[in-house]
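[1] Sequence first, then the predicted structure:
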Amino acid sequence: MHNAKKCLNKFLEKEIFTIQQFQYREEPPYKWSLKYFKKMEIGEWDSFCEKCLLEYSKKSLDSWKKSQV
């Protein structure tokens, strides 16, 4: 998995993403996502490139689904 903090300088200003993007997903809830990323020492304002955002999105959704079983 990519480290969000290493994404700095890998994208143009318009291509910067943060975990705040995850507040628009239906599942998991945003508060759950914040806790999930905090465990990985990733804060709300850490930057992601698009590739990392998609990767973290999939992994967090998979983790959410497993926790709901």
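    Yep, it's here.

[2] CA only for contacts and neighbour counts going forward, please
    Will do.

[3] List the buried residues for the lengthiest helix in the chain?
    Longest helix of the chain, by residue count under DSSP state H: helix 50-67. In terms of neighbour count (16 or more other Cα atoms under 10 Å), helix 50-67 has its buried residues at 50, 52, 53, 56, 57, 60, 64.

[4] Turn these into CSV, columns for distance to residue 37.
    Compiled in CSV, the buried residues of helix 50-67 are given as follows (distance: Cα to Cα, whole Å):
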residue, distance to residue 37
50, 17
52, 13
53, 12
56, 9
57, 11
60, 8
64, 12
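
[5] Presented hereafter is structure B, for comparison with structure A:
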Amino acid sequence: MILAIQYGSKYIEQDLVTSKQGTLYVSHDLSAKRLTGVDKQFSDMTDVEINVLKTIIGESILSLRDVFG
């Protein structure tokens, strides 16, 4: 995202999902399976469950607050 801004992008589109508690997380997929290997829908997971997930390359699943906070 930072690189996009540096190149002059004026708009940023984020695909969002919600946790069981309604927190917005950045993900194109409704399920965590492709990114993390965990076969659960984000909407069925709590914030605590999502916050401990790691992608296949070791990155966290970001909340919208993480991105813009």
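    On my side now, so go ahead. Keep in mind that this is a model prediction, so the values were computed, not measured.

[6] Tell me how the two chains score on TM-score.
    The TM-score (TM-score structural alignment, normalised by the length of structure 1) is 0.30; 39 aligned residues with a Cα RMSD of 3.9 Å.

[7] Among the buried residues of helix 50-67 of structure 1, which one sits closest to residue 38 of structure 1?
    Closest approach to residue 38 of structure 1 among the buried residues of helix 50-67 of structure 1 (Cα to Cα): residue 60, at 12.0 Å.

[8] Quick check, that closest one in contact with residue 38.
    No. Residue 60 of structure 1 lies out of contact with residue 38 (Cα atoms under 8 Å); the separation is 12.0 Å.

[9] Now do the shared contacts for those two.
    Shared contacts of residue 60 of structure 1 and residue 38 (Cα atoms under 8 Å, 6 or more residues apart in numbering): none.

[10] With adjacent residues omitted, what lies nearest to residue 18 of structure 2?
    residue 24 (4.6 Å; Cα to Cα, 6 or more residues apart in numbering).

[11] Show me what the helix or strand encompassing residue 49 of structure 2 is packed against.
    For residue 49 of structure 2, the element it lies in under DSSP states H and E is helix 47-51. Packing partners of helix 47-51 of structure 2 (3 or more Cα pairs under 8 Å, 6 or more residues apart in numbering; DSSP states H and E): none among the helices and strands.
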